[in-house]
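Visitor: Predicted structure and sequence below. I'll ask about it afterward.
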Amino acid sequence: MAAHLTSSAPHIHDALTYDDLADWGDQPNCIEGQSKSSGRLLFKRPDPSVGGNSPETGLWVCTPGKWPLSIPRDEFCHFIAGRATYQRDNGEVIEVAPGTCVHFPAGWTGICTVHETMRNVYMLR
């Protein structure tokens, strides 16, 4: 399990089991359980011209719980472990499991329920 975060193309081998994760803390506003997040940032472009919303990509792990979710900018997720349900405010339900890819457009709002600790590779822009 190796990470090459200073490479010209930062990468992690075996992202499914990679465990050198930073503690990203408790998920705020939980309405059930207490989800805890951890992960590893692969890349974030330092660009003060976009108000701190620089593109970034990384690995995110989250334990079970339920919370309201508001996506501030476009986010692509490839789920590689666990199970979760995303229910949009309009009632649409998106079930995620290993192998699911989802693009959440900026402004997407709803509820996230993590049933089994999930792991995903994400990209924000």
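Guide: Done, it's in. Model, not experiment: these values are computed from the prediction.
Visitor: CA only for contacts and neighbour counts going forward, please
Guide: OK.
Visitor: mind listing the strands in this structure by residue range?
Guide: With DSSP state E as the definition, the chain shows strands at residue ranges 3-4, 11-12, 22-26, 32-33, 36-44, 56-62, 65-70, 75-88, 93-96, 101-104, 109-124.
Visitor: Pipe those into a markdown table and attach mean neighbour count per row.
Guide: Putting the strands of the chain into a markdown table (neighbours: other Cα atoms under 10 Å) gives the following:
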| stretch | mean neighbour count |
| --- | --- |
| strand 3-4 | 14 |
| strand 11-12 | 16 |
| strand 22-26 | 13 |
| strand 32-33 | 13 |
| strand 36-44 | 19 |
| strand 56-62 | 21 |
| strand 65-70 | 19 |
| strand 75-88 | 20 |
| strand 93-96 | 14 |
| strand 101-104 | 16 |
| strand 109-124 | 20 |
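Visitor: Tell me how far the closest residue to G110 other than its chain neighbours lies from D20.
Guide: The shortest distance from G110 to any residue other than its chain neighbours is 4.1 Å, reached at R88 (Cα to Cα, 6 or more residues apart in numbering). The spacing between R88 and D20, counted by Cα to Cα, to the nearest Å, is 32 Å.
Visitor: do L42 as well
Guide: Taking Cα to Cα as the measure, L42 falls 12 Å from D20.
Visitor: Below is structure B, check it against A:
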Amino acid sequence: MEIARLLHTFGGPLLALFGGIGARSMGTLVTGMGSGVRTVDFAGSPRPCKPYRPDPGRIVSGDPAQTVSVAYQSDDGLFSAGTWTCQPGKWHIEFAQNEFVHILEGVVVVTDGDGLAKTYRAGDAFVSPAGFSGTWDVREPVRKYFTLGGPPG
């Protein structure tokens, strides 16, 4: 019952944050109706990681080698979730979609276009709204869960 109360209390703001994505899925999760839709377990079998680096013109310092493992992508391509890793380095970033981040390991300093810097460590969570631009400075190797939502800009 506690889970249902929490979903009822926080479900509306979360759905508003992600533009209503998953409203039908959330209802299925709460009611347990047999729709054939299953949850996606991040701890399940490992998914292939795609290694990459930011465009060299965006890198400020270090060698921010990165991997991404997409655990889920919606049929319409407007929502995805997965795990991301990055080695120390700093680069300019521009977010085309809303991104929710939960830092699992490491330290990153995110600085916005006005110069306001925030440090995030393991256990921290935040959202970078579509249109955010600034820098990511990975100080210690980072592993995070992410969700991306909304139409690409």
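Guide: Received, thanks. Treat the numbers as computed from the prediction; the structure is a model and nothing was measured.
Visitor: hang on, the earlier thing: who are the neighbours in contact with the corresponding residue of the second structure for the residue nearest to G110 of the first structure?
Guide: Applying TM-score structural alignment, one finds that R88 of the first structure aligns to D112 in the second structure. For D112 of the second structure, the contacting residues are 132-135, taking Cα atoms under 8 Å, 6 or more residues apart in numbering as the criterion.
Visitor: what's the spacing between the residue nearest the centre of the first structure and N90 of the first structure?
Guide: What sits nearest the mean C-alpha location of the first structure, by Cα atoms, centre = their mean, is W60, with 4.6 Å. Between W60 of the first structure and N90 of the first structure the computed distance is 26 Å (Cα to Cα).
Visitor: S38 of the first structure too?
Guide: From S38 of the first structure over to N90 of the first structure the distance is 29 Å, taken as Cα to Cα.
Visitor: what's the answer for L124 of the first structure, then?
Guide: In this view, L124 of the first structure and N90 of the first structure are 23 Å apart by Cα to Cα.
Visitor: same question, T57 of the first structure
Guide: Taken as Cα to Cα, the spacing of T57 of the first structure relative to N90 of the first structure amounts to 28 Å.
Visitor: What sits closest to I12 of the first structure if chain neighbours are left out?
Guide: Spatial nearest neighbour of I12 of the first structure, excluding adjacent residues (Cα to Cα, 6+ apart): A3 at 4.2 Å.
Visitor: That neighbour: what's it in contact with?
Guide: A3 of the first structure makes contacts with 10-13, as judged by Cα under 8 Å, 6+ apart.
Visitor: Map it onto the second structure.
Guide: Under the alignment (TM-score structural alignment), A3 of the first structure maps onto nothing in the second structure.
Visitor: Next, report how far the helix ranked longest in the second structure is displaced from the centre of its chain.
Guide: Of all segments of type helix in the second structure, defined using DSSP state H, the longest is helix 2-17. On the basis of Cα atoms, centre = their mean, to the nearest Å, helix 2-17 of the second structure is displaced by 19 Å from the centre of the chain it belongs to.
Visitor: that older thread, can you tell me which of the contacts of A3 of the first structure is nearest C30 of the first structure?
Guide: When the contacts of A3 of the first structure are compared for distance to C30 of the first structure (Cα to Cα), I12 comes out closest, at 29.9 Å.
Visitor: E32 of the first structure versus the corresponding residue of the first structure for S128 of the second structure, what's the distance?
Guide: With the correspondence set by TM-score structural alignment, S128 of the second structure lines up against F104 in the first structure. Taken as Cα to Cα, the spacing of F104 of the first structure relative to E32 of the first structure amounts to 23 Å.
Visitor: ok, for F100 of the second structure, nearest residue in space, not its chain neighbours?
Guide: V127 (4.4 Å).
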